[in-house]
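> Attaching a predicted model along with its sequence, questions to come.
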Amino acid sequence: MKHAAGTLAFIARFVVLGLAVAFVISLIWPGVGDRLRSRFGLAAPTTTAATSISRTSDPVSYADAVARAAPSVVNIYANKLVTEQALRMYSDPVLQRLFGGQPAGPAYKRREQSLGSGVIVSSQGYVLTNNHVIANADDIQVLLYDGRVAKAKLIGADMETDLAVLKIEANNLPVISIADQRAIRTGDVVLAIGNPLGLNQTVTMGIVSAIGRQLSSSSPEDFIQTDAAINPGNSGGALVNAAGELIGINTSLIGKAANAEGIGFAIPVGNAKKVLDQLIESGHVVRGWMGADYTFVPIAADSGLPAAARGAQVTDVYPGGPAAQAGIQIHDILLRIGPDDIVAPADLRRHEAALKPGSKIEISGLRNGSPFRTQVTLTERPPQTPTALVD
């Protein structure tokens, strides 16, 4: 027994001695282990850290994306004359609260300037921006990335999407690259480039917080939601992906007045491109209209509808409108428009708006639980009041 114990102790001392020698050799010749493994045909071990590094594809810096996109983003200075009336305030605080003040002398005019951003989308000088940036302006100046200043002409504006198209006369304009809208995913890194608070070219970073965000039940438009910082002056600027390609036009934010932080919205580039093309072609946007309002399908226990019912329920039919002429009634549940299923009210709005006035389309659905179908001839959608958001 003593002999066995002595043998084990002898072996243990040599093992410890061997490990110590190997440690010293590895310190003196760091690559000796790899060379020996290579000589005897053994593979080098893979560490977890190396594996995790090889899996990531995120860039360390987004400077290349900014360098590609920033030259196409411009600052917009819209000037207009505002008429104001001087007031003489009441000395009594109660009267001040009730009436404010009395006119004091003739009205006077002053020049007001609003700040915003825009994106050069064509070598012909077309610039996309927000309608509210240039609304009622009598003089619009555009400051380019390279310091040039150009006077802009308004080509057309669309209040419903809050988009406007300007045209400038200049040579060698940097045109932004447009991304494939279908490739946008929630969680993608995005960069907002614009002129916040008049600070000129500023870049903020965030992610796509949501896509297809609906801000008004009466509008067919949807938005990209992002937590990239958007401030007054960013309106009309570019929202780009990590490759520096345009994915949206920054348009609005829900600010701290609503106890919100990191909630901004951009118009998807696909929607903006459609508006751009129509404004260049005719100066206004034409949308199809069915003449009805609708909402989500209510799910009642005795409705007989599946728990995940889709479609849109009619809440109002405008007298004399296309829906009324086609016999569509309040409480009808609309399930298909032409060959396409209606997923939700917003989906029906988009299909309806995309059709040209005069188009005849088949609508099918349920009325009091029984299937029905009818033909609707669309007319042009009347002007709508745009959604008001903090900006």
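Cool, got the structure.

> only C-alpha atoms for contact and neighbour calcs from this point on.
Noted.

> Give me the buried positions along whatever helix or strand residue 118 lives in.
Per DSSP states H and E, residue 118 falls inside strand 108-120. In terms of neighbour count (16 or more other CA atoms under 10 Å), strand 108-120 has its buried residues at 113, 114, 115, 116, 117, 118, 119, 120.

> ok, now stretch 380-389?
Applying 16+ other CA under 10 Å to stretch 380-389 flags 380, 381 as buried.

> Identify the residues contacting that stretch?
With contact meaning CA atoms under 8 Å, 6 or more residues apart in numbering, stretch 380-389 is reached by 159-162, 215-216, 252-254, 286-290, 353, 356-357.

> could you redo the last one with a cut-off of 10 Å?
158-162, 215-219, 251-255, 265, 285-291, 352-353, 355-358 (CA atoms under 10 Å, 6 or more residues apart in numbering).

> from the buried residues of strand 108-120, which is closest to residue 12?
residue 119 (74.2 Å; CA to CA).

> Compute the distance between the closest residue to the closest one other than its chain neighbours and residue 108, please.
Counting by CA to CA, 6 or more residues apart in numbering, residue 119 lies nearest to residue 73, which is 4.6 Å off, once chain neighbours are set aside. Between residue 73 and residue 108 the computed distance is 36 Å (CA to CA, to the nearest Å).

> contacting residues for residue 280?
Residue 280 neighbours (CA under 10 Å, 6+ apart): 126, 155, 156, 157, 165, 166, 167.

> Next step: those residues restricted to strands.
Those of the contacts of residue 280 mapping onto strands are 126, 155, 156, 157, 165, 166, 167, per DSSP state E.

> neighbours around the closest residue to residue 89 other than its chain neighbours, how many?
In this structure, residue 89 finds its nearest non-sequential neighbour in residue 101, 4.2 Å apart by CA to CA, 6+ apart. Applying other CA atoms under 10 Å, we find 15 residues neighbouring residue 101.

> Pasting the second one now:
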Amino acid sequence: MKRLALSILSATTLALSSSFAVAKPPLLSMPKADRIVPDSQLQVQLSYAPVVKDTAPAVVNVFTSRTVRTRSRLSFFDMMRDMRRAPTERVQNSLGSGVIVRDNGVVVTNAHVVKGADELRVVLNDRREFVAKVIAQDEEIDLAVLQIDTKGERLPTLSISEDDSLEIGDIVLAIGNPFGVGQTVTSGIVSALGRTNVTDVSSFIQTDAAVNPGNSGGALVNLDGRLIGVNTAIFSRSGGSNGIGFAIPGELVARAVDSAVTEGRIVRPWLGARTSAVDSALAATLGMDRARGAIISEIYPDGPADKAGLKSRDVILSIDGSDVNDDSGLRFRLATLPLGSSAKVVFMRDGRERTKTIKADIPQEIPARDERFLDGYHPLDGATVVNMSPALGEEINVDPYLRGVMVLSLARRSAAYSNGLRPTDVILTLNDTDITSARQLERLLIAAEDSEDWSLSIDRRGKIYDVPVRYLPRAN
């Protein structure tokens, strides 16, 4: 389970007291006929058991194991004798929860539950065990899709709720395996919607239904027995439930599952524009009445925003009728769009609201990645470099707007490593020549192998550095 100050997973149970009596409001004032406040002792004693019986069989336990290698500490006498001890191996086990969303054995859980696992086992509510494999995972939205071999048997499933009818105050049930004690059901309410300050992509459902370590990947269901979210994180200083839990909304879960099953990977549409949240000071400068929306600072050529006619300094206010409050909310809304669909974007330009239609498309691999291992008598010996593209940026979780040639990996004790280069560095110039492709870089290195003087500049997280070349490969 993850920990942040936000520790991965949380919440508190909802208790209805028999003394809680409120006069029923007039029917016309109720937002929906199926949402009522209990007005009698009989209604207070109503049970959630029918919902649990329908939903619990589709919630599973996910057990993972991985081999961890550790080096034993050397004693004083070992160091005196220049002795080394072989690494020791141990198997590390962890657990989480999951939800069956296809009757042929497709299971959705959190990416952090299965991260680094050598072996995955899914245990059903009836205690049957299956070996599972990962179809696809996306660490940024913290979702993973698994497949188990059911030998043709159809399993119980939960249907995913993709509509926007969820409201603050709705009663919800959390089902999972906290602390490994076995399947557990807790109840609570939806405390808030659209929480975007937890990660960069999701717009979380906040709930006070008690969830704890082990609930990760479990189900958050409504009283219709539909999956409205996958429990993923808690806000907690102690690591236990403090009544603030977060769940990934069903609409994002549905898109991730569809993408994994059809594409073999989780793909998320992108805007093709760099954005940031509009604060109150910027809102006043732009003539807006309050802080809202996401302002475009950079447009990627031929990306969806460019093709739609959006421009730098446009402020995106909504997508398909859903308000956008910041750039995290914007990325979430885009991620929930079906690939290839069109969406109406309302934005502000020059003090006026306008509308454009944008097509939901994925980042493209332009230019082609052209991954190359650099080998020779030069300062980049041992580096693997690649052409940057939006698709590669999304794949390896780096800025998709980076352009040029990036260091993908480094061989240990290589010249490139010794010269201080690190993965994700972008090579800007070599011997005062601008670098535009991995192929060009390799040719320049080969042509200059007899050189005595080298100059190299890189971009590291937005800062430009001149790299002092001090090491070259050892001569054979």
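Here it is on my side, so go on. Because the structure is predicted, anything quoted here is derived from the model rather than measured.

> from the contacts of residue 280 of the first structure, which is closest to residue 229 of the first structure?
Distances from residue 229 of the first structure to the contacts of residue 280 of the first structure, taken by CA to CA, are shortest for residue 165, at 24.2 Å.

> nearest residue to that closest one other than its sequence neighbours?
residue 128 (4.9 Å).

> which residue lines up with that neighbour in the second structure?
Counting by TM-score structural alignment, residue 128 of the first structure lines up with residue 108 in the second structure.

> give me the number of residues near that match?
31.

> does it really touch residue 160, like I thought?
No: counting by CA atoms under 10 Å, residue 160 is not a contact partner of residue 108 of the second structure; they are 11.0 Å apart.

> Give me the common contacts of these two.
Going by CA under 10 Å, 6+ apart, residues that sit against residue 108 of the second structure and also against residue 160 are 101, 253, 254.

> export the residues you listed to a markdown table and tack on neighbour count and distance to residue 427 of the second structure?
Putting those into a markdown table (neighbours: other CA atoms under 10 Å; distance: CA to CA, whole Å) gives the following:
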| residue | neighbour count | distance to residue 427 of the second structure |
| --- | --- | --- |
| 101 | 23 | 44 |
| 253 | 27 | 37 |
| 254 | 22 | 39 |
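
> would you list the residues you listed in TSV and tack on distance to residue 23 of the second structure?
Below are these laid out as TSV (distance: CA to CA, whole Å):
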residue	distance to residue 23 of the second structure
101	40
253	38
254	39
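
> Show me the helices in the stretch 251-391 of the first structure, by range?
269-282, 322-325, 345-354 (DSSP state H, counting those that start in this stretch).

> helices or strands next to the last one in the packing?
By that I understand helix 345-354 of the first structure. Where contact means 3 or more CA pairs under 10 Å, 6 or more residues apart in numbering; DSSP states H and E, helix 345-354 of the first structure is packed against strand 288-289, strand 292-295, strand 312-317, strand 333-337, strand 340-341.

> Figure out which of those strands is closest to residue 364 of the first structure.
strand 333-337 (5.2 Å).

> Tell me what angle that closest one forms with helix 345-354.
50 degrees (axes from the mean of the first three to the mean of the last three CA atoms, to 10 degrees).

> mean per-residue distance, strand 333-337 of the first structure to the second structure?
Strand 333-337 of the first structure: mean distance to aligned residues in the second structure after superposition is 4.6 Å, counting by mean CA distance after the TM-score superposition for the first structure.

> For the helices and strands packed on helix 345-354 of the first structure, could you give me TSV that also reports mean neighbour count and distance to residue 185 of the first structure?
As requested, these are exported to TSV (neighbours: other CA atoms under 10 Å; distance: least, CA to CA, whole Å):
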stretch	mean neighbour count	distance to residue 185 of the first structure
strand 288-289	24	29
strand 292-295	20	27
strand 312-317	21	26
strand 333-337	23	27
strand 340-341	14	23
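
> and residue 88 of the second structure, what pairs with it in the first structure?
Residue 88 of the second structure maps onto residue 108 in the first structure, by TM-score structural alignment.

> Then residue 55 of the second structure?
So residue 55 of the second structure corresponds to residue 69, using TM-score structural alignment.

> That match reaches residue 247, doesn't it?
No: judged on CA under 10 Å, residue 69 of the first structure makes no contact with residue 247 at a distance of 11.2 Å.

> Give me the common contacts of these two.
Common neighbours of residue 69 of the first structure and residue 247 (CA under 10 Å, 6+ apart) are 177, 178, 191, 238, 239, 240, 241.

> now the helices for the stretch 1-150 of the first structure?
2-28, 32-39, 48-55, 63-69, 93-99, 131-134.

> just how off-centre is the fifth one within its chain?
The chain centre lies 44 Å from the centre of helix 93-99 of the first structure; the measure is CA atoms, centre = their mean, to the nearest Å.

> Tell me the counterpart residues of it in the second structure, please.
Going by TM-score structural alignment, helix 93-99 of the first structure sits over no part of the second structure.

> Show me what that helix is packed against.
On a contact count with 3+ CA pairs under 10 Å, 6+ apart, helix 93-99 of the first structure meets strand 87-89.

> Can you name every helix or strand that the strand it packs on contacts?
Strand 87-89 of the first structure packs on helix 93-99, strand 101-103, going by 3+ CA pairs under 10 Å, 6+ apart.
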